[in-house]
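J.: sequence? don't have it. structure:
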């Protein structure tokens, strides 16, 4: 009887046309995927792929075999996931993507409690400032904002993503505060250049009365990382704008102070993304429930709302 690992390595390699892409999806090395496929070919006594330095293509036998097992593989995985969920002990590698600032500040501190509750789950958490392809890259879940909902992916809203203006008390003591966001142009500003577009983001701020004003910021300091933006503001270099989660501890401690506290920009929602499957693996379900529970316990939906002033 052929192993599920060998079959899965074959199917994912055929779907992606690459051992490397299949390895990323399966959380294996390309060499391991190649070995699994070679073992499958040896056991079957046929060549399933034509290999070259540039591409991987199915042989006629490989195409026939993929048609026979491709759909059944999902059923086998769902059956295994159901067993994992039913025995009350989620297990396996949990591959998560999350932005470094949010992941280290909010998610990582939850890890000891999560592992105590689910000791058979092995975290593989990627802290990265990019939007990942959950299905193609083999992630179990991701936390962030602005993900495109590709087929088979769902989003569960955790909290609003409101962008606010802030500065250090020392900087504000030396300058006159603006009456509305248009006045930010008269102050030193710390802005962030997008890693994906290379552009500096501008924000359309609003207030509770429904007024909207573009926040035009003078580019005194330019960086490309939200943590650097926050630290530059703490050093008194000017006014900056970030989502509330990126600066909440400093706001609550008084190290940073909101500028224009009645104004904010809506950047969408902070969401938990995960592949929608008929039977979700126990490790993924346990992580989703755990994160939702933690957000409710810490009242993050309210604390992240910049509209509260």
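T.: In hand now; what should we look at? Please read these numbers as outputs of a predicted model, since none were measured by experiment. Numbering: from 1, shown residues only.

J.: alpha carbons only for contacts and neighbour counts from here, please
T.: Noted.

J.: Pull out the buried positions in the helix or strand containing residue 246.
T.: Assessed by DSSP states H and E, residue 246 sits inside helix 244-253. By neighbour count on 16 or more other CA atoms under 10 Å, the buried set for helix 244-253 is 244-247, 251.

J.: Next: stretch 182-198.
T.: Buried-residue list, stretch 182-198, by 16+ other CA under 10 Å: 183-184, 187-192.

J.: mind listing the helices for the stretch 1-150 of the chain?
T.: For the stretch 1-150 of the chain, the helices defined by DSSP state H, counting those that start in this stretch cover 4-16, 19-26, 30-44, 60-86, 100-102, 111-117, 134-137.

J.: closest to residue 53 out of those?
T.: helix 19-26 (11.5 Å; CA to CA).

J.: Might one say that residue 170 is in contact with residue 234?
T.: No - Residue 170 is beyond contact range of residue 234, at 9.0 Å (criterion: CA atoms under 8 Å).

J.: neighbour count winner among the two?
T.: residue 234 (22 against 16; other CA atoms under 10 Å).

J.: one more structure, for comparison:
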């Protein structure tokens, strides 16, 4: 293997990452035990080697350029992998530790994942969790995430997908709305109702509703004057407020169905579901903190009480 980096260059990369994380050459120097001038020289060497500016510096602030941000994300990931490999080889990673970054959709975060995390932290107190609760797709390499949970299998063959569960879908409304607008008994009847929509961030299209018709799955486009973007739980809040009917994951509305706040409709066409997948990049070396978290989720079955976090 051809050698591409000497010790000075690797040290420069570490100091650059410290400067990016702290936003200051002085603070980075203090943490590294060197002078601010040494940090400045290291960054200058990298900029000369790469032929790009990594920071925009003024008398008041310092920030990464777009190129600097991309370079930092990949350098941080590479340095973390080197550290994990060293710990594993020397036995220092017998105890999982370090930062674990997870991206998860809002309904799954609030009703499934977040309630499991305190027990995980009790078991592995040296693992720190950075949780991105959003329905926006993320880029593992660019944004430095270790794991993601998504409602579909990834198209990218470089990613591994493990099925966590099949989440049942159910159409619901409040008793007050049904008293006012009537109860739909057929799929055709939905055309006369206020069907609350959710726009999928990945496609910019509203999500179709899924039904079981004579043993076959039917994807049905519905219409309505309410469309929620990005936050899926906004649709649940709307339907609980009597705005209309909504097809939701059962786990997000089970409490309200049990106490009568919501009523299931079109149950004869129910029984369909959508998968939730645990997704992570292919890698020869998977950090121990990632491996134990994957095992924890699989063993837990991701089935805590169906109640959102406050």
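T.: Nice, thanks for sending it over. Just so we're clear, the structure is a prediction, and the values are computed from it rather than from any experiment.

J.: for the helix holding residue 246 of the first structure, packing partners?
T.: helix 100-102, strand 153-167, helix 226-234 (3 or more CA pairs under 8 Å, 6 or more residues apart in numbering; DSSP states H and E).

J.: corresponding residues in the second structure for the last one?
T.: So the one you mean is helix 226-234 of the first structure. Helix 226-234 of the first structure corresponds to residues 232-240 of the second structure when matched by TM-score structural alignment.

J.: repeat for the first one
T.: With the alignment judged by TM-score structural alignment, the segment of the second structure matched to helix 100-102 of the first structure spans residues 106-108.

J.: So which residues of the stretch 151-300 of the second structure form strands?
T.: 159-173, 197-199, 209-213, 216-220, 227-229, 246-249, 263-265, 273-281 (DSSP state E, counting those that start in this stretch).

J.: Indicate which one of those is closest to residue 127 of the second structure.
T.: strand 273-281 (17.6 Å).

J.: got the angle between the closest one and helix 250-259?
T.: Computed with axes from the mean of the first three to the mean of the last three CA atoms, to 10 degrees, the direction of strand 273-281 of the second structure lies at 140 degrees from that of helix 250-259.

J.: Strand 273-281 of the second structure - contacts with which helices or strands?
T.: Right, strand 273-281 of the second structure is packed against strand 147-150, strand 159-173 by 3+ CA pairs under 8 Å, 6+ apart.

J.: Need those strands in CSV (columns: mean neighbour count and distance to residue 183 of the second structure).
T.: Shown next, in CSV, are these (neighbours: other CA atoms under 10 Å; distance: least, CA to CA, whole Å):
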stretch, mean neighbour count, distance to residue 183 of the second structure
strand 147-150, 22, 32
strand 159-173, 19, 9
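
J.: could I get those strands as TSV with distance to residue 245 of the second structure?
T.: Shown next, in TSV, are these (distance: least, CA to CA, whole Å):
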stretch	distance to residue 245 of the second structure
strand 147-150	24
strand 159-173	5
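
J.: Please name the nearest non-neighbouring residue to the corresponding residue of the second structure for residue 189 of the first structure.
T.: Structural alignment (TM-score structural alignment) places residue 189 of the first structure against residue 195 in the second structure. Nearest residue to residue 195 of the second structure, sequence neighbours excluded (CA to CA, 6 or more residues apart in numbering): residue 224, at 4.7 Å.

J.: and what of residue 267 of the first structure?
T.: residue 161 is the one closest to residue 267 of the first structure (CA to CA, 6+ apart), at 5.3 Å.

J.: and the gap between that neighbour and residue 104 of the first structure?
T.: Applying CA to CA, to the nearest Å, the value for residue 161 of the first structure to residue 104 of the first structure is 17 Å.

J.: now do residue 122 of the first structure
T.: Counting by CA to CA, the gap from residue 122 of the first structure to residue 104 of the first structure is 17 Å.

J.: How about residue 220 of the first structure?
T.: For residue 220 of the first structure, the distance to residue 104 of the first structure - CA to CA - is 28 Å.

J.: now swap in residue 152 of the first structure and tell me
T.: For residue 152 of the first structure, the distance to residue 104 of the first structure - CA to CA - is 28 Å.

J.: and what of residue 266 of the first structure?
T.: According to CA to CA, residue 266 of the first structure and residue 104 of the first structure sit 23 Å apart.

J.: So between the two, which is more surrounded?
T.: Set residue 266 of the first structure next to residue 104 and count neighbours by other CA under 10 Å: residue 266 wins out with 18 against 13.

J.: pretty sure that one contacts residue 162?
T.: Yes - counting by CA under 8 Å, residue 162 is a contact partner of residue 266 of the first structure at 4.9 Å.

J.: who touches the residue nearest the centre of the second structure in this structure?
T.: A centroid search over the second structure (CA atoms, centre = their mean) returns residue 103, at 1.6 Å, as the residue closest to the centre. Contact analysis of residue 103 of the second structure by CA atoms under 8 Å, 6 or more residues apart in numbering lists 131-134, 138, 145, 147-149.

J.: hmm, try it at 6 Å
T.: 132, 148 (CA atoms under 6 Å, 6 or more residues apart in numbering).

J.: picking up where we left off before, could you dump the helices of the stretch 1-150 of the first structure into JSON lines and include distance to residue 52 of the first structure and mean neighbour count?
T.: Formatted as JSON lines, those follow (distance: least, CA to CA, whole Å; neighbours: other CA atoms under 10 Å):
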{"stretch": "helix 4-16", "distance to residue 52 of the first structure": "14", "mean neighbour count": "19"}
{"stretch": "helix 19-26", "distance to residue 52 of the first structure": "12", "mean neighbour count": "21"}
{"stretch": "helix 30-44", "distance to residue 52 of the first structure": "13", "mean neighbour count": "17"}
{"stretch": "helix 60-86", "distance to residue 52 of the first structure": "16", "mean neighbour count": "15"}
{"stretch": "helix 100-102", "distance to residue 52 of the first structure": "37", "mean neighbour count": "18"}
{"stretch": "helix 111-117", "distance to residue 52 of the first structure": "43", "mean neighbour count": "13"}
{"stretch": "helix 134-137", "distance to residue 52 of the first structure": "22", "mean neighbour count": "18"}
